[in-house]
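J.: Sharing a sequence plus its predicted fold:
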Amino acid sequence: MSINREELQNNPLHGLKLEDMVQELVDHYGWNILDTAMRFNCFHTNPSVASSVKYLRKSEWAREKLEAFYLSRFKRMPRPTEEEKEMPPRMRTFANGIEPKEPMELTVDSILASQAKAASAFKEKKAQERRNRSRR
């Protein structure tokens, strides 16, 4: 997939420092929401922006998970295509004219309900795959 520079610049992560992103998320959602959504110890035990940034710089998977959360929940950008899911959130492109929306309102309860729904759907998908394999 070729990356269009203009579309890449339309990504809300373009030029955003990790520290600034974490601060924006903390200011809007707070540590409790981030801890529940991300399940990172740096958001749970004595959280601070500095310690979180230090951890996120060392852990690419965690940084990408937080960046995806920032794009989907905080900026409410369109979902990535299957092809885009394979690339880091900072490399995803958005067509010109697609603007970030107001942040999604989240509560600990809404996050837990969403996680439970996702876990249930995952279990059902795996059970269906097992049933399909056993029929062969």
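T.: Now that the structure is in, tell me what you want to look at.
J.: CA only for contacts and neighbour counts going forward, please
T.: OK.
J.: residue ranges of the helices in the chain, please?
T.: Under the criterion DSSP state H, the chain contains helices at 5-9, 18-38, 49-58, 60-69, 82-85, 108-135.
J.: Comparison target, given below:
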Amino acid sequence: MNTEQPNNPLHGITLAEVVEQLVAHYGWEALATRVNINCFKNDPSIKSSLKFLRRTPWARAEVEALFLRTFSN
């Protein structure tokens, strides 16, 4: 089976890497202003954020879109 995804800009990047890079770039407080979700506002952590984002498709889509806007060439 061919797992290549040439049209997917997030191919090969895990959700954990996305969140970690955004936190390193913006910090939790600024990230919470850009993506209005409680897991970034109240006692934020990578673990709690990943748990929420994996269960909440709309929030994950917003975080991935912010990642692409921030780090796309």
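T.: Nice, I can see it. Keep in mind it's a predicted model, so treat the numbers as computed, not measured.
J.: TM-score for these two?
T.: The TM-score (TM-score structural alignment, normalised by the length of structure 2) is 0.87; 70 aligned residues with a C-alpha RMSD of 1.4 Å.
J.: on that earlier part again, save the helices of structure 1 as a markdown table, and put in mean neighbour count too.
T.: A markdown table is the format used below for those (neighbours: other C-alpha atoms under 10 Å):
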| stretch | mean neighbour count |
| --- | --- |
| helix 5-9 | 15 |
| helix 18-38 | 17 |
| helix 49-58 | 16 |
| helix 60-69 | 17 |
| helix 82-85 | 11 |
| helix 108-135 | 12 |
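J.: If you drop the residues flanking it in sequence, what lies closest to residue 21 of structure 1?
T.: For residue 21 of structure 1, ignoring the flanking residues on the chain, the nearest one in space by C-alpha to C-alpha, 6 or more residues apart in numbering is residue 70 at 7.8 Å.
J.: scratch that, residue 15 of structure 2
T.: Nearest to residue 15 of structure 2 is residue 50, by C-alpha to C-alpha, 6+ apart, at 7.2 Å.
J.: One more: residue 55 of structure 1?
T.: Nearest non-adjacent residue to residue 55 of structure 1 (C-alpha to C-alpha, 6+ apart): residue 42, at 7.1 Å.
J.: my guess is that neighbour contacts residue 51, does it?
T.: Yes. When contacts are counted by C-alpha atoms under 8 Å, residue 42 of structure 1 is listed as touching residue 51 (6.6 Å).
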